[in-house]
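Undergrad: Kindly generate the corresponding structure for this input.
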Amino acid sequence: MTTPAPDPFGGLRFVDAGDLRVAYVDAGPANGTPVLLLHGWPYDIRSFAEVAPVLARAGYRVLVPYLRGHGATAFRDDATPRNAQQSVLAADAIAFLDALGVERAIVGGFDWGARTADILAVLHPDRVTGLVSVSGYLVGSQAAGGVPLPPEAELQWWYQYYFATERGRLGYDRYRREFAKLIWRLASPRWAFDDATFDASAVAFDNPDHVAIVVHNYRWRLGLAAGDARFDDVEAHLATAPPIAVPTITLEGDANGAPHPDSAVYAAKFTGPYEHRVIGGGIGHDLPQEAPREFAQAVIDVDRMSRPT
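TA: Down below sits the predicted model:
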């Protein structure tokens, strides 16, 4: 009988940060260059379970928080609106860094996490040493979300329209695991993940605020749910699709089945040192989990890009 491998994310830490009590992993030397890694939906911090040890061994301090509505991250006040618009998720990330006393960090992510990382680089370039963004430039706006797409492109966003209905909210609440597993399969059609891998992450969707956060995120994109008025000016700025000047490496899997822009569409948005990499071998949407060494190497390389020669 073999002994199970130790859980790389078995020990969580907690910190009060803004609206949240954030559950997170803190790996590597405390005095190492900080790296903030942000997961997407419907995923969790385990997307970085193999990335974090590689970076920790290389001397980085790796910080991996659960997003609001995921895992053990909780709202500090029951009365706080369960808002998941893009600027609020970015504010969560800054509050998290502030709570830990981290002034500057390399920031990387995919899906929701890549969008948040991009927004941090736009709004707080003084806090972002370098950026690793899967699927590139994902800063959006409600105006852009209101523009009709060709039918085949709209089909890829089926879940966004499902969440726009009360039936969709109830259905997602009832079938969280089934829904997430379907998204995993569609978004990464060549990733042969097993039930144990999925089940380890699916626990994160049991968070009591999970459904409210997911549904608000997608309804806000379509202009069907209100945002926080305190962030109106920020959203107005983001709606102009401002460029990103920090050193950046964008990544794309060669078998990404989720909606994503072509790199030629967004390359000009990165005005600083920049490189785009396509990761081959049937890599899908959850690139850090499917290609952890390549993702970790991008973090190391963008760190080098950010240093004076």
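
Undergrad: going forward, measure contacts between C-alpha atoms and count neighbours the same way
TA: Noted.

Undergrad: and Asp26, what helix or strand is that in?
TA: Taking DSSP states H and E as the criterion, Asp26 maps to strand 20-27.

Undergrad: Determine how far that strand lies from the middle of the whole chain.
TA: Its chain's average C-alpha position is 15 Å from that of strand 20-27, according to C-alpha atoms, centre = their mean, to the nearest Å.

Undergrad: where exactly do the strands run in the stretch 1-150 of the chain?
TA: When assigned using DSSP state E, counting those that start in this stretch, the strands of the stretch 1-150 of the chain occupy the ranges 13-17, 20-27, 34-38, 61-65, 74-75, 105-109, 128-134.

Undergrad: okay if I get the ones you listed as a markdown table plus mean neighbour count?
TA: Output for the strands of the stretch 1-150 of the chain, formatted as a markdown table (neighbours: other C-alpha atoms under 10 Å):
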| stretch | mean neighbour count |
| --- | --- |
| strand 13-17 | 16 |
| strand 20-27 | 22 |
| strand 34-38 | 26 |
| strand 61-65 | 25 |
| strand 74-75 | 20 |
| strand 105-109 | 27 |
| strand 128-134 | 28 |
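
Undergrad: Relative to Asp173, how far out is the spatially most central residue of the chain?
TA: Centroid check for the chain by C-alpha atoms, centre = their mean gives Gly113 as the closest residue, at 1.4 Å. With distances taken as C-alpha to C-alpha, to the nearest Å, Gly113 is found 22 Å from Asp173.

Undergrad: Please apply the same query to Arg293.
TA: 34 Å.

Undergrad: And this one, please, so the two structures can be compared:
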Amino acid sequence: MESITTDQLEIAFETHGRRTTNMPIMLLHGFPDDATAWNEVGGRLAAAGRHAIAPHVRGCGPTRFLSKETPRSGQVAARARDVVHLMDGLQIERAIVVGQDWGAATAQALAMLHPQRVDKLVVLNGHGLLNMAVFAQGKRPSWATFHAGWYQWLFQSAIAEPLLRQDAAGLARYLWQQWSPGWRFSEEVFAAVARSLANPDWVDVVLSAYRPPDADPHADPRDAAAGRQLATAPAITQPTLNLQGARDGVDLFEDTQLGQEAFYRGGFRCARLEGCGHFLQRERPDEVASLLLEFFDDA
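TA: Purely as a prediction, here's the structure:
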């Protein structure tokens, strides 16, 4: 475990492999999870001669805010800013960015806001930042997708904070079971993530992540301009690979293929992993690592 200190955070991160002449890889985890989600994939990338960095997102695991005065924002613009600062601290000018769930949205934001820092893009599970742009085209997900997103509506309510503070691990366990119905995770693996979710700022960051910036008391004013830019759904110009589990219980496969590829101007391909749920990198590390390496090596 290593860390970098920025103006707001001490960002803890896992490293996989030694730095080489190959393009470095940023591995961004999702919700509710931590950077250990990438351990097995990271190990396989390292064995193939790659160098990967997997940070713990703000509010999670050993990553800590430096001041109690800093807004506990979970907004995607803030998360993308953290990745830029981590790359700066590690003297990485440009990287391949791979993200799952929250990490996928953060990766998209990074590609939109700082295209010069992203060589290639891989998103696991859906296209969260493009949903409103797709709605504007007159396309709508199924009612099953709205039902699967029940927790997002809960997070807007007054009972969300006390529920999360009382039993964050219980929610995480339930979501893992619902989102990856065929996956039997070990208690050891889950216990490690539950400890990360006990970070004192996790609840505030989570609630912030699911609220519109203008209704979020934790939104950081320094990200306002970036948030407005993201709301316009700027095109993504990097070559992009989308990996999707056919049994994903929250990002339903059919509803993540509603024309979002039109927003990717640098080439877009999608790989569907049959029998796999939401946590692809945990469930199918061999298959995910192979697909990543194949994509990285493409001209």
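
Undergrad: overall similarity of the pair, as a TM-score.
TA: The pair, once superposed, lands on a TM-score of 0.91 when counted by TM-score structural alignment, normalised by the length of structure 2; 292 aligned residues with a C-alpha RMSD of 2.2 Å.

Undergrad: Make TSV out of the strands of the stretch 1-150 of structure 1 and add distance to Ala229 of structure 1.
TA: TSV is the format used below for the strands of the stretch 1-150 of structure 1 (distance: least, C-alpha to C-alpha, whole Å):
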stretch	distance to Ala229 of structure 1
strand 13-17	20
strand 20-27	19
strand 34-38	25
strand 61-65	26
strand 74-75	19
strand 105-109	26
strand 128-134	26
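
Undergrad: looking at the ones you listed, which is closest to Ala187 of structure 1?
TA: If you check each of those against Ala187 of structure 1 by C-alpha to C-alpha, strand 128-134 wins as the nearest, at 13.2 Å.

Undergrad: Need the residues that contact the closest one.
TA: Strand 128-134 of structure 1 has contacts (C-alpha atoms under 8 Å, 6 or more residues apart in numbering) with 104-111, 114-115, 117-118, 120-121, 246-252, 287, 298-299, 302-303, 305-306.

Undergrad: equivalent range in structure 2 for that strand?
TA: The aligned range for strand 128-134 of structure 1 in structure 2 is 118-124, by TM-score structural alignment.

Undergrad: Now do the same contact list for Arg18 of structure 2.
TA: The contact partners of Arg18 of structure 2, taken as C-alpha under 8 Å, 6+ apart, are Ala46, Gly49, Arg50, His51.

Undergrad: Out of the residues you listed, flag the one nearest to Cys276 of structure 2.
TA: For the contacts of Arg18 of structure 2, the residue nearest Cys276 of structure 2 by C-alpha to C-alpha is Ala46; the value is 23.7 Å.

Undergrad: For my notes, confirm Ala158 of structure 2 occurs in a helix.
TA: No. Under DSSP: H, G, I helix; E, B strand; the rest coil, Ala158 of structure 2 sits outside any helix and is assigned coil.

Undergrad: Matching Gln177 of structure 2 against structure 1, which residue comes up?
TA: Using TM-score structural alignment, the equivalent of Gln177 of structure 2 in structure 1 is Arg185.

Undergrad: Can you get me a residue count around that match?
TA: Counted with other C-alpha atoms under 10 Å, residues neighbouring Arg185 of structure 1 total 17.

Undergrad: That one should be in a strand, yeah?
TA: No. Using three-state DSSP, the secondary structure at Arg185 of structure 1 is helix, not a strand.

Undergrad: how close does it sit to Thr271 of structure 1?
TA: On the measure of C-alpha to C-alpha, Arg185 of structure 1 and Thr271 of structure 1 end up 34 Å apart.

Undergrad: Not counting its neighbours along the chain, what's nearest the aligned residue in structure 2 for Ile119 of structure 1?
TA: Mapped onto structure 2 by TM-score structural alignment, Ile119 of structure 1 lines up with Ala109. Setting aside the residues directly before and after it, Ala109 of structure 2 is nearest to Ala80 in space (C-alpha to C-alpha, 6 or more residues apart in numbering), at 6.2 Å.
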